[in-house]
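1. The amino acid sequence is not available; the structure is as follows:
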C-alpha cells in the first residue's frame, strides 16, 4: 500500500512539473518510467515496453495518457481478465499471444509491427511477463528488415530482449 501510494505521488509530482502528462497524445516519459512497472523502458516516442503491469500500474499509465496496451502473454499465463480491466480504464487492448521461444516467429513479429503501425502516434505499452518476448519480436523484425543481426539484437535489447537472444540470432542466421 505504501509503495502504491508513493508511486502515485511521484507520478503526480512529475505530472505537475511538466506539461506533457496525458495531454492529447503525449505521455510524460519520466512519469511513466517512475510508475514502478517491471522493466519499463521507453524505446520509441510514446511507446513503452515492460514486464507485466499490476492493476495499479495500468491505472497510473492510463492517467498518464497511455491509450493502447499490447499484451504478448497468452491467456493461460494470466490469472485475471486484463482485457476487461484495461478497457474499463479507457484504453484499447490488443493481444498477440507469444507463449514461448517457438512463437518468436516472423509472423508474430509482423503482427506486432502491424499493431504498432495501426496504433500510430497514440501512446502505447507493449508487455509480456518480463519484456523479453517484446524485445525478441522487435529484434526479429528489425533483423529481417535490415539484415544486420547485431543491430537487430541491440534494438531488441532496448525493448527488453534478454535470454531469448540466442533464439533471435538463430532465426536471423538461418
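-> Now that the structure is in, tell me what you want to look at. Keep in mind the model is a prediction, meaning the values are calculated, not measured.
2. Only C-alpha atoms from now on, for both contacts and neighbour counts.
-> OK.
3. Buried residues in the one helix or strand residue 145 maps to, which are they?
-> Per DSSP states H and E: residue 145 is located in helix 132-146. Neighbour-count burial for helix 132-146 flags 132-144 (criterion: 16 or more other Cα atoms under 10 Å).
4. Could you do stretch 38-55 as well?
-> 38-42, 46-53.
5. Among those, which lie within strands?
-> Counted as lying in strands by DSSP state E, out of the buried residues of stretch 38-55, are 41, 42, 47, 48, 49, 50.
6. Comparison target below:
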C-alpha cells in the first residue's frame, strides 16, 4: 500500500476476488489513516480533518462525495481540488461551532444530504463533533425525531462536546 494511494482491493481486504470489501473491512483499512472515524451506515463515513493521503483513502473506499463542515481558515490545503483529482465531488458548508448550528445552516446541510442520497459520502470537520451535531439537529428539527433518538443519531456520527448545546437547541421547537 503506498502512502498516497491506499489499497482497498479485495486482496488487501482478505476477501475473494468476486466479493466487494465489506463495510467492516473498509472501516478496518480506513482506521489505518484516520484517528477519528465513524461509519454509521454503509454509505456514510464521518471523519476528522483531511489531508491528501486521507482523501486518497476515501476515494479508494468508494466515496463519491465529500461534505466539509470546516471553514476555510481551518483548512491546510485545497480539499476541493484534491477531491476532484481523486474522482469525487465536494461541498463545503462552514460551521465554525455552536453559533453556526442554526436552522438556515441545517437546511443547507439537509439539502446536501438529499442531493447525494444513495451515494457513498464522507462528511468531516476537525473531529467529527460538528458533523454529529448537525446530524442530531437535522434528525430533531427537520425529521421530527424525539430528543434521545436525535442525540443517538448525532453520537453515531461523532457528536461529543457539543452534545449539551445540541440538547438545549432541540428543546426549542422549530
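-> Yep, it's here. Since the structure is predicted, the reported quantities are computational estimates derived from the model, not experimental observations.
7. related to what we said a few turns ago, what's the most distant pair in the ones in strands among the buried residues of stretch 38-55 of the first structure?
-> Distance extremes for those: the farthest pair is 47 and 50 at 10.2 Å, using Cα to Cα.
8. continuing past the helix holding residue 145 of the first structure, what's the next helix or strand?
-> Counting by DSSP H and E, what follows helix 132-146 of the first structure is helix 149-159.
9. counterpart of the helix or strand following that following helix in the second structure, which residues?
-> Beyond helix 149-159 of the first structure on the C-terminal side, the first helix or strand identified by DSSP H and E is helix 165-173. The aligned range for helix 165-173 of the first structure in the second structure is 163-171, by TM-score structural alignment.
10. returning to that earlier point: distance from the helix holding residue 145 of the first structure to the middle of the chain?
-> Its chain's C-alpha centre and that of helix 132-146 of the first structure lie 13 Å apart, by Cα atoms, centre = their mean, to the nearest Å.
11. I'd like to check the angle between that helix and helix 149-159, please.
-> 150 degrees (axes from the mean of the first three to the mean of the last three Cα atoms, to 10 degrees).
12. Residues contacting helix 132-146 of the first structure, please?
-> Residues from elsewhere that reach helix 132-146 of the first structure, judged by Cα atoms under 8 Å, 6 or more residues apart in numbering: 49-51, 72, 98, 104-106, 108-110, 112-113, 126-128, 149, 151-165, 168, 171-172.
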